[in-house]
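**Student:** quick one: sequence plus predicted model below, questions after.
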Amino acid sequence: MAGGDKHSKTEAPTQKRKKEARKDGQVIRSEDFVTWASVLVATMVMPMLVRNGSNAARDALAMMLQVARRPDEGVLVSSVGEVMTSTLGAIMPTVVIMMVIAVVGNMAQVGLLLTGKPLKPKFDRLNPLKGFKRMFSVQSVWGTITALLKLTVIVAVAYTTLRSSIAELVAASPRSISSLLAEAASMSISLVRTIAIAALLLAAFDYAFQRWKQYRDMRMTKQEIKQESRDSEGDPHVKGRQRQLRMQASRNRMLAAIKDANVVITNPTHVAIAIEYKASYGVPRVVARGVDALAMKIKAEAATHNIPQVESRPLARTLYALCRVGEEIPPELYQAVATVLAFIQRLSDAQRTYVSTFDLHVPDSWSADGVTPERVSPTRRKMLERQAAKHAT
């Protein structure tokens, strides 16, 4: 089962999975990389440290001789202070550089991370059986292999470098003791630098392998990705049901507003637009709109409240294409809608139930083709054209 589950993890880890792992302290960091980088930098600043150290030692010796000639308390305190200042000035640059290397090395690998989860006690580590399994885990085996590889490479590099350096030192002409010591110090620094470079290459390889292994272990199954999507965004079925309920509630509010409409303009069967006008509005506005089944509901609701219905195909289609629920009608249709409202006002109560097309002469200029093009978006114009072609008789 474990092997099957491992092989089923074929999907790349999501950002949420990566953030959770980082929050838990599961980050890749190579201590060897920082250590050997510090050693490499130390070999580069060693000449400066030796020079500053020798100057500090010379100054300290001069101070000691001065105190010996003049055993005065004030001179002693002053000399000690100067010696300490000189010593700190000699070693502090190197210390600061080492600290900067350590901080930058860790920041480059894991960034800024503050978490206390790795410090929490895990009592399952006290289980002898799990401890035995960890001893022979892939992580432990890889750690042993890399340790042996590092040791082998370091020994090989040290042996090769020392053999060539000693051969050069022996073949050189006789020198003074100070010259030999300087040469030996230079060879030692060169040896340490070469070892540090080799160790850095190994640390970089180990870091790359650890990142690859972490990526492989963090891979997810398709089911896990689906479940995570549901947890973060919600179940698609539930979201669809909620969206359906919201649309139904919005539709019910729209149908309830029809009782306040002054007129319903129809297609006559495929489109219905309910228009409301009050003096306080200034401009008529659409309170309901719909096509097909929804248009039939709008017409039925209008009949229930004795709202007059005017059949005008071009005006109904144009209003549906240009206006949303709650929007005012566009200026291009002021005259058309005003004519309809004025006509309705002249009708008696008995005549207001339904008004046919022949009772109202609708000019051809009310069609969508007569509307200013910039008022209609390309999508809505295409929809209007499709509906006009579909319902043309």
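**Tutor:** Perfect, I can see it now. It should be emphasised that the depicted structure is a prediction, and the values quoted were computed from it without experimental measurement.
**Student:** CA only for contacts and neighbour counts going forward, please
**Tutor:** Will do.
**Student:** helices and strands around the helix ranked longest in the chain, which ones?
**Tutor:** Using DSSP state H, we find that the single longest helix of the chain is helix 177-218. Applying 3 or more C-alpha pairs under 8 Å, 6 or more residues apart in numbering; DSSP states H and E, one finds that helix 177-218 makes contact with helix 31-69, helix 138-171.
**Student:** dropping in the other structure now:
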Amino acid sequence: MAEGGSDGQEKTEEPTQKRLDKAKEDGQVPSSKELFVFTTLFIGMLIYVGLVPVLPSLVQEWGMLFSFSGEKGLTDAIFGNLGASFRFMFWKSVVFALPMLVVVIATQAAMSGLINWSNGALAFKASRINPLSGLKRMVSMKALVEMLKAIGKVTLLISASVMVFVSQIESLLVSNATHLTGGLSRMNDVFVLLIIVFLFVLGIMAMADVMYQHYQHNKQLKMTLQEVRDESKQTEGSPEVKAKIRRMQMTAGSRAKARKAAMDAVPTATAIITNPTHFAVALKYEVGTVGAPTILAMGRGHFAQEIISTGRDAGVTIFRNELLARALFFAGQVGEEIPAPLFSAVAGVLAFIYRLNEEEEVDAPEVELPEDMRFDENGKALL
């Protein structure tokens, strides 16, 4: 059955990546003692087997450190040989210990990924020195499992040892009875066989323990459904906020598409009404068609400058009238016909432009707007 959270809900959800990363930062990673024992013993046996051919020469070199030639004083010889023997043992130990260290690091990396330094694991926690907390750990399910594992391991290793010695005791007795060197060699073979059997037993236990530790680690990090929701809100925001962001993104995208389509249509405009730089409205009208002129594009500020520049490059006639440009901008809609109250004013402007395009000499028209179509630059009606 799944464990319960602090809010009473069951921890049924798999841990999120954020939860896993946080646990790793705190030093909470899966680790198997049995795997460490197996790998350490395995590399130790390899080193031992590798040292057997050179062991006599090492023993001889070690023995020479305790020989005295008489050329030096006794005190100097003793301290000199002690220093040499210490250096001898130190460097030989380094050769033995370095592979062990590499194996330990590689084993942990195989268990939980790359090694990372966690200050959280080293931080002081009062619960570690609290007797009550220590007692709880001693009687916990984890402690019971560890005790059963230890009992099982000892039982299996003792049984394996007994089986090896029982199967080899006769050959050992015969070898020792016939020749001392042969007996020692036979004992070495039995020792290697015993280590191999140990490795087999410990290997099985290590595989089982690795799977158990990963299962236990994942179980401890499981989350309640509410915890998953809370974390999602913290990282991505609430569903309401995300929906609002999506709407804003869709609106922005739609506006960008509409703006591009409007700018693409500007070169086909009949005229552009400006104010003279703050507002710009591109109109299209074809003589002989039914309906009023259509607004192709309109904008203010920088967008107005783009409309004017694009229209000028395309040879579109630009007519400057402050009030008419504002009226079209605040009362009209892109893609729709101009508002009915502006028909007369726009018709006069377009007639002027048509005659101008015919190279007639004509004065600019007086544009008259209805009172309710007069706006200031902020869209407020002018009284």
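**Tutor:** Structure's in. What do you need? Everything numeric here is computed off the predicted structure, so don't read it as measured data.
**Student:** circling back: in CSV, list the helices and strands packed on helix 177-218 of structure 1 along with mean neighbour count and distance to Glu233 of structure 1.
**Tutor:** What follows is those, written out as CSV (neighbours: other C-alpha atoms under 10 Å; distance: least, C-alpha to C-alpha, whole Å):
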stretch, mean neighbour count, distance to Glu233 of structure 1
helix 31-69, 17, 39
helix 138-171, 14, 36
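**Student:** of those, which is nearest Lys130 of structure 1?
**Tutor:** helix 138-171 (13.0 Å; C-alpha to C-alpha).
**Student:** before we move on, back to that, His391 of structure 1: which of the helices and strands packed on helix 177-218 of structure 1 is closest?
**Tutor:** Closest to His391 of structure 1 of those is helix 138-171 (C-alpha to C-alpha; 70.8 Å).
**Student:** quick one: that closest one to structure 2 mean distance?
**Tutor:** Helix 138-171 of structure 1, aligned to structure 2 and superposed, deviates on average by 1.7 Å (mean C-alpha distance after the TM-score superposition for structure 1).
**Student:** what range in structure 2 matches the longest helix of structure 1?
**Tutor:** The alignment of helix 177-218 of structure 1 onto structure 2 (TM-score structural alignment) covers residues 180-221.
**Student:** Ala109 of structure 2 contacts Val102, doesn't it?
**Tutor:** No: with contact defined as C-alpha atoms under 8 Å, Ala109 of structure 2 does not count as touching Val102 (10.5 Å).
**Student:** so the two - more neighbours on which side?
**Tutor:** Neighbours per residue (other C-alpha atoms under 10 Å) separate Ala109 of structure 2 from Val102, with Ala109 holding more: 14 against 11.
**Student:** name the element the counterpart of that one in structure 1 belongs to?
**Tutor:** In structure 1, Ala109 of structure 2 lines up with Met107, judged by TM-score structural alignment. Met107 of structure 1 belongs to helix 73-110 when elements are defined using DSSP states H and E.
**Student:** show me what that helix is packed up against.
**Tutor:** Against helix 73-110 of structure 1 (3+ C-alpha pairs under 8 Å, 6+ apart) you get helix 31-69.
**Student:** chain center to the helix it packs on: distance?
**Tutor:** Offset of helix 31-69 of structure 1 from its chain centre (C-alpha atoms, centre = their mean, to the nearest Å): 47 Å.
**Student:** can you add distance to Asp24 of structure 1 and give the helices and strands packed on helix 177-218 of structure 1 back as CSV?
**Tutor:** Output for these, formatted as CSV (distance: least, C-alpha to C-alpha, whole Å):
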stretch, distance to Asp24 of structure 1
helix 31-69, 19
helix 138-171, 18
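**Student:** which SS class is Pro30 of structure 2?
**Tutor:** Under DSSP: H, G, I helix; E, B strand; the rest coil, Pro30 of structure 2 falls in the coil class.
**Student:** can you tell me which residue in structure 1 aligns to it?
**Tutor:** Under TM-score structural alignment, Pro30 of structure 2 pairs with Ile28 in structure 1.
**Student:** distance check, that match against Ala21 of structure 1.
**Tutor:** The gap separating Ile28 of structure 1 from Ala21 of structure 1 is 11 Å, by C-alpha to C-alpha, to the nearest Å.
**Student:** next: Ala196 of structure 1.
**Tutor:** Applying C-alpha to C-alpha to Ala196 of structure 1 and Ala21 of structure 1 gives a distance of 31 Å.
**Student:** tally of neighbours for Ile181 of structure 1?
**Tutor:** To be clear, residue 181 of structure 1 is Leu; Ile isn't right here. If you count neighbours by other C-alpha under 10 Å, Leu181 of structure 1 ends up with 12.
**Student:** what comes up buried for the helix holding Met107 of structure 1?
**Tutor:** For helix 73-110 of structure 1, burial by neighbour count (16 or more other C-alpha atoms under 10 Å) applies to 76, 79, 82-83, 86-87, 90-91, 94, 98, 101-102, 105-106.
**Student:** export the residues you listed to CSV and tack on distance to Ala256 of structure 1?
**Tutor:** As requested, the buried residues of helix 73-110 of structure 1 are exported to CSV (distance: C-alpha to C-alpha, whole Å):
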residue, distance to Ala256 of structure 1
Leu76, 100
Ser79, 97
Glu82, 93
Val83, 94
Ser86, 90
Thr87, 90
Ala90, 87
Ile91, 85
Thr94, 81
Met98, 76
Ile101, 72
Ala102, 71
Gly105, 68
Asn106, 65
